[in-house]
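**Student:** Below are the sequence and a predicted model for it; my questions follow.
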Amino acid sequence: MSSLDTVLAAGRRAAEARMRETVRLYSQAADSFDRASGQTVPGAKADLYTGKARVKAIAASTGQETEAGEREIVLREYEVQLPWATTLPSGTRVLAGMRIEVTASPDPRMVGLILWVTGASFSDQSTVWRIRTEDRS
């Protein structure tokens, strides 16, 4: 093991120690409309990862106001950090539009937060797997 590998391993352990939230990464099929009930039926969800993470607001993000449907929403950016060695089911990649739900956190206000994936970065010299997301509430 090279000195770089030793330093990266220590950094990855330290980064994992800061992961205090539990999240669920999932994809969701398109919603459908049930004519009989007149209701929109949410698409099926496929869980890709459930486990520890660190969820942090991006400091430079002030929130962008935009319109969705007939209501105003504010987009706030978050970075979700997963353990570097996290693997997904074979053939699956993190794609924009997937979602991350915070299922547990020391900050109870974060529980239930749904974040929409906007991108992910990969690097063999990272200490965590960083996924860019936005809160569309």
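**Tutor:** Here it is on my side, so go on.
**Student:** When you work out contacts or count neighbours from here on, use the C-alpha atoms and nothing else.
**Tutor:** Fine.
**Student:** Mind checking what secondary structure the residue nearest the centre of the chain has?
**Tutor:** Central residue of the chain (C-alpha atoms, centre = their mean): Ile100, 3.8 Å from the mean position. Using DSSP: H, G, I helix; E, B strand; the rest coil, the secondary structure recorded for Ile100 is strand.
**Student:** swap in Ala14?
**Tutor:** What three-state DSSP gives for Ala14 is helix.
**Student:** what about the helices in this structure?
**Tutor:** Counting by DSSP state H, the segments of the chain that form helices are 3-17.
**Student:** My guess is the residue nearest to the centre of the chain contacts Thr22. True?
**Tutor:** No: using C-alpha atoms under 8 Å, Ile100 makes no contact with Thr22, being 10.1 Å away.
**Student:** ok, structure two:
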Amino acid sequence: MNLDTVLAAGRAAAKARMRDTVRLYSQGPDVFDRTSGNTVPGPQTTLYEGMGRVKSVAQASGEDTQAAEREVRLLEYEVSLPWDAPLAQGSRVLPGMRLKVTASPDARMVGIVLWVTSSQFGDQATAWRVMTEDRS
């Protein structure tokens, strides 16, 4: 069996485990609306929308940190996307981008927004892995 055959089988198996639907996007800076006196979230640019697999990182215990005068726990998740997942033309995945779970067999995951911390890819990978954290 040659390497390409093994990789194709591994990528097919990885896709079969992707039961969540996710949207990877960048978020523009918030804008202050002088008329209403409210801050309006900036525009979103979708880089990818489709199948994925969201799983918590087992060895991560989470990190306590301060945010807006309250303590939050940062929990890590690995999100697997298809190895050949298409991105919007000319875009790259950068830390600070966000990934939202839009559908999942686990209803508790739907609606969660995760913040990208890094991504891993390579020509011999079976999936494209994006490391994220839940900042809620």
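**Tutor:** All right, it came through fine. Treat the numbers as computed from the prediction; the structure is a model and nothing was measured.
**Student:** returning to what we had before: now the residue nearest to the centre of structure 1. Nearest residue, chain neighbours left out?
**Tutor:** Of all residues not flanking Ile100 of structure 1 in the chain, Leu25 sits nearest, at 4.4 Å (C-alpha to C-alpha, 6 or more residues apart in numbering).
**Student:** which ones are touching the one you found?
**Tutor:** Asp47, Leu48, Tyr49, Thr50, Met98, Arg99, Ile100, Glu101 (C-alpha atoms under 8 Å, 6 or more residues apart in numbering).
**Student:** Which pair of the residues you listed spans the longest distance?
**Tutor:** Maximum pairwise distance in the contacts of Leu25 of structure 1, criterion C-alpha to C-alpha, is 13.7 Å, between Thr50 and Met98.
**Student:** Neighbour count: the two, which is higher?
**Tutor:** Met98 (21 against 15; other C-alpha atoms under 10 Å).
**Student:** What residues does that one make contact with?
**Tutor:** Applying C-alpha under 8 Å, 6+ apart to Met98 of structure 1 gives the contacts Leu25, Tyr26, Ser27, Gln28, Trp116, Val117.
**Student:** can you check Thr40 of structure 1 too?
**Tutor:** By C-alpha under 8 Å, 6+ apart, the contact set of Thr40 of structure 1 is Asp31, Ser32, Phe33, Asp34.
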